[in-house]
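J.: sequence isn't available, so here's the structure alone:
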């Protein structure tokens, strides 16, 4: 029944959302004119609107959910979310207990909230993930739905101190990567078969419309865990996430995203912790990443598909996070064809013999794109395996990656960085002769131990200011 109270709440929600959008646009005008990067960061943060929800609660148990870890609760989640959004929004509550489900699709003004001892167990049966418009490794397609998915939504959240368990392991999703390390055996299908990932990339290069890039059953391209696609005003807060099939947090073409206090432990293939892609105004803070791939990887599309979309990722802020295992702490690339700029990283701790680099930029001449204005300060690094800063234009993990799109990398600043063991190199950087990596500054950086100070190829204008490596002040 529609009541005056419901109409009033919906009107307030609509005008509040409108006000947040106008406020954000006005704030961005200020950001553009601010020249000091760290003041610019502060303005960006102030301009990110906060999610706001009604205090109404919709417990999934009231819609038929059973907390036995065996009963499939997909329909209970759907019904609770539908009721919540149709009545002006609020909190969809997951009470303490274990709930098995297929994909969960969020709607406007819905906060999916897990109680402290609640655990959502996601089915490992691909049939429980309907085909949707999504993305795989920087290329759009029609594929299995992400485990939690929202498309074209505003004011949405996943919160609470419960656990999201993808249940991925070597017996299901991970083996699809085609690696013996993750359970794949010769003769078993995987994403590496020619009709799978290779065909998708070829379709994008040939500009086949996304709606005709239909994969899913028989193609072995794993789904993302949580994807907000073309969303605005998003919050992911406090949850613990484990055992992901693929990329874990994936804001895609989204604006005004806050990731706060999330703990991620997942060591599967391509288990990146957080991958903002084609996204702007993203704040990642107070999180812990312990991953099988990059802890945070900022992306903007792969090759032709990235150039087709053409939306750079920018205004990405990382604060007060801890990076444990991973290929890199904060990374840009390799799916980076539309460019990345205005990245700020501060007050983080990175430490593990299984963490390969602290800061990494990876691209190549098939990707192209411009990566610029990367600011890092107040970082404590215990141990990294390879180097403190790695910037390359020759990233080559899937065979030949040579093309006609020479990338640009410029304006990288590291300030007040303390490193105990930097691995093989302080800085490892290689650019093209016709497109050197430009403007790297290390200020107040101390690397107590590293095999070599640097390895540089086609790098222009590198500055060491009050920087000590292996006990020696570096002059360059």
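T.: Ah, there it is. Worth saying up front: this structure is predicted, and the values here are computed from it rather than measured.

J.: going forward, measure contacts between C-alpha atoms and count neighbours the same way
T.: OK.

J.: residue 38 belongs to a helix?
T.: Yes. The assignment for residue 38 by DSSP: H, G, I helix; E, B strand; the rest coil puts it in a helix.

J.: what strand or helix carries the nearest residue to it once chain neighbours are set aside?
T.: Nearest non-adjacent residue to residue 38, counting by Cα to Cα, 6 or more residues apart in numbering: residue 344, 7.9 Å away. Element membership for residue 344 (DSSP states H and E) is strand 340-350.

J.: that strand packs against which elements?
T.: Contacts defined by 3 or more Cα pairs under 8 Å, 6 or more residues apart in numbering; DSSP states H and E place strand 340-350 against strand 313-319, strand 322-323, strand 370-383.

J.: quick one: the residue nearest to residue 38 and residue 55, what's the gap?
T.: Noted for residue 344: a distance of 34 Å to residue 55, by Cα to Cα, to the nearest Å.

J.: put this beside the first:
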């Protein structure tokens, strides 16, 4: 295929048009490219079938179980007792009224809605010895590690709601320095995650060590996720504000029927992805604000051999009416997608920040492998992004080139009704493989302004523009 990255906004319209005609004369066309309404009908079916949790109309106030909301007393046991009582009574709402609650990790049980009341702030302890080992995951690889701050394993009918604040208390003195970056407080000679990651991935995951024997926690340096429903059914996370996360913020893994509604994530630490559905099915993310230190939303399905071992694609993911501010990407698939991702719907979102790198992003490599298929994006307003409106990179490697024998496949990416004021470096950036090209990418009713280059393309088959303007030029097929 032809790489046309040399055609920037200062090139003539004739040169751009000539390159486009040469490119598309070689492209294999997909039939029925205008079947957009049929595609979006699938979104309606997904949402209609998502089951919200239901709870008994009874409340369990943590103050009645010995909680003290003065910001100094450890409330782990009091909160746990209220959750147990609620579960034993058939479920209901565990309420944390206004005040400051210091606590260790909170573990939810069936039929419990944890309500963080308006004016309440939950401060998760900085004492790492109070974090028990649980079955969790780190960057797409399962292990036994520090408990997530709020955790549920194989539970049904659970929720975290309320207008209060969840504060992970991560900062340049707590959790963040383990990433090994001086920006986040790491000092030469201090411990960092790199040796632990090598042990987990090379000495355990690659060699097929059972998850129960992958013991980390104290003495290792892998940070916990914030909210993790693991293997859960019917989950609601609504309205809470989440700040100062150690690692990934909302991580529904191996879970089904998950609604994330109206939350605000404001956390700029390392790997502070806003919401990462992984091996997840039927996930609806709506009305949220993401202002993050990493991807705002990143859809995942396991890393390398661990993802292939689990072999559960993430599918039926709907993102609507969200605001993305800072982040590496607005809505992202990857890079840990070894089991694949399909059926992603994104609409009615606003993405805008000088610190937002891309709007829509797909990233993997031949070590990760995996597939991404059927991605539908419409009605997006992009104020400013740094690098690209759409980036598909099948050569992703944050620590250098990562190659293996698992050729990734990407197909059927639809963008419709997208308005971009300042697109950064590229309108469309695709870096695929000639032997297994990205297939079928469509832009319809898209207007992109102020990009340095119209696009840069390699390893792509059938890219089609329909009523699309980039830098004032109507791109013809």
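T.: Sure, I can see it. What you see is a predicted model, and the numbers here were worked out from it, not measured in a lab.

J.: which parts of the stretch 251-400 of the first structure are helices?
T.: Secondary structure of the stretch 251-400 of the first structure (DSSP state H, counting those that start in this stretch): helices located at 303-309.

J.: residues contacting the residue positioned nearest the centre of the second structure?
T.: Residue closest to the average C-alpha location in the second structure (Cα atoms, centre = their mean): residue 298, at 2.3 Å. Contact partners of residue 298 of the second structure, counting by Cα atoms under 8 Å, 6 or more residues apart in numbering, are 273, 274, 275, 276, 277, 331, 332, 333, 334.

J.: how about a cut-off of 7 Å?
T.: Residue 298 of the second structure makes contact with 273, 275, 276, 331, 332, 333, 334 under the criterion Cα atoms under 7 Å, 6 or more residues apart in numbering.

J.: closest to residue 466 of the second structure among those residues?
T.: Distances from residue 466 of the second structure to the contacts of residue 298 of the second structure, taken as Cα to Cα, are shortest for residue 331 (22.5 Å).

J.: thinking again about what came up before, now, the contacts of residue 298 of the second structure that are in strands?
T.: Residues of the contacts of residue 298 of the second structure located in strands (DSSP state E): 331, 332, 333, 334.

J.: need the counterpart of the residue nearest to residue 38 of the first structure in the second structure.
T.: Aligned counterpart of residue 344 of the first structure in the second structure: residue 345 (TM-score structural alignment).

J.: what's the distance between that match and residue 377 of the second structure?
T.: Using Cα to Cα, residue 345 of the second structure is found at 6 Å from residue 377 of the second structure.

J.: distance check, residue 373 of the first structure against residue 351 of the first structure.
T.: The gap separating residue 373 of the first structure from residue 351 of the first structure is 25 Å, by Cα to Cα.

J.: between these two, which is the more surrounded one?
T.: Neighbours were counted for residue 373 of the first structure and for residue 351 using other Cα atoms under 10 Å; residue 351 has more, 25 against 20.

J.: grab the nearest non-local neighbour of the more buried one.
T.: With Cα to Cα, 6+ apart as the criterion, residue 351 of the first structure has its nearest non-adjacent residue at 4.5 Å, and that residue is residue 382.

J.: now do the contacts for that neighbour.
T.: 350, 351, 352, 419, 420, 421.

J.: list just the nearest of those residues to residue 340 of the first structure.
T.: For those, the minimum distance to residue 340 of the first structure (Cα to Cα) is 22.2 Å, reached by residue 350.

J.: what's around the closest one, how many residues?
T.: 26.

J.: picking up where we left off before, got the contact list for the match of residue 344 of the first structure?
T.: By Cα under 7 Å, 6+ apart, the contact set of residue 345 of the second structure is 43, 317, 318, 319, 375, 376, 377.

J.: quick check: the aligned residue for the fourth one in the first structure?
T.: Looking back up the chat, that one is residue 319 of the second structure. For residue 319 of the second structure, the residue aligned by TM-score structural alignment is residue 318.

J.: and residue 79 of the second structure, by the same measure?
T.: Counting by TM-score structural alignment, residue 79 of the second structure corresponds to residue 77 in the first structure.

J.: and residue 47 of the second structure, by the same measure?
T.: So, by TM-score structural alignment, residue 47 of the second structure is matched to residue 45.

J.: assumed that match was part of a helix.
T.: Yes. If the criterion is three-state DSSP, then residue 45 of the first structure is within a helix.

J.: report the separation between the residue nearest to residue 334 of the second structure when sequence neighbours are not counted and residue 298 of the second structure.
T.: Distances taken as Cα to Cα, 6+ apart put residue 363 closest to residue 334 of the second structure, at 5.0 Å, once the chain neighbours are dropped. Applying Cα to Cα, the value for residue 363 of the second structure to residue 298 of the second structure is 10 Å.

J.: state the number of residues packed around residue 445 of the first structure.
T.: A count of nearby residues for residue 445 of the first structure, using other Cα under 10 Å, gives 24.

J.: element containing it?
T.: Following DSSP H and E, one finds residue 445 of the first structure within strand 437-449.

J.: cool, residue 76 of the first structure as well?
T.: Under the assignment here (DSSP H and E), residue 76 of the first structure is part of helix 74-86.

J.: give me the mean deviation of that helix from the second structure.
T.: Superposed on the second structure, helix 74-86 of the first structure shows a mean distance of 0.4 Å to its aligned residues (mean Cα distance after the TM-score superposition for the first structure).

J.: can you get me a residue count around residue 202 of the first structure?
T.: Neighbour count of residue 202 of the first structure, defined by other Cα under 10 Å: 12.

J.: run through who's touching the strand holding residue 445 of the first structure.
T.: The contact list for strand 437-449 of the first structure, computed with Cα under 7 Å, 6+ apart, reads 408-422, 431, 458-471.
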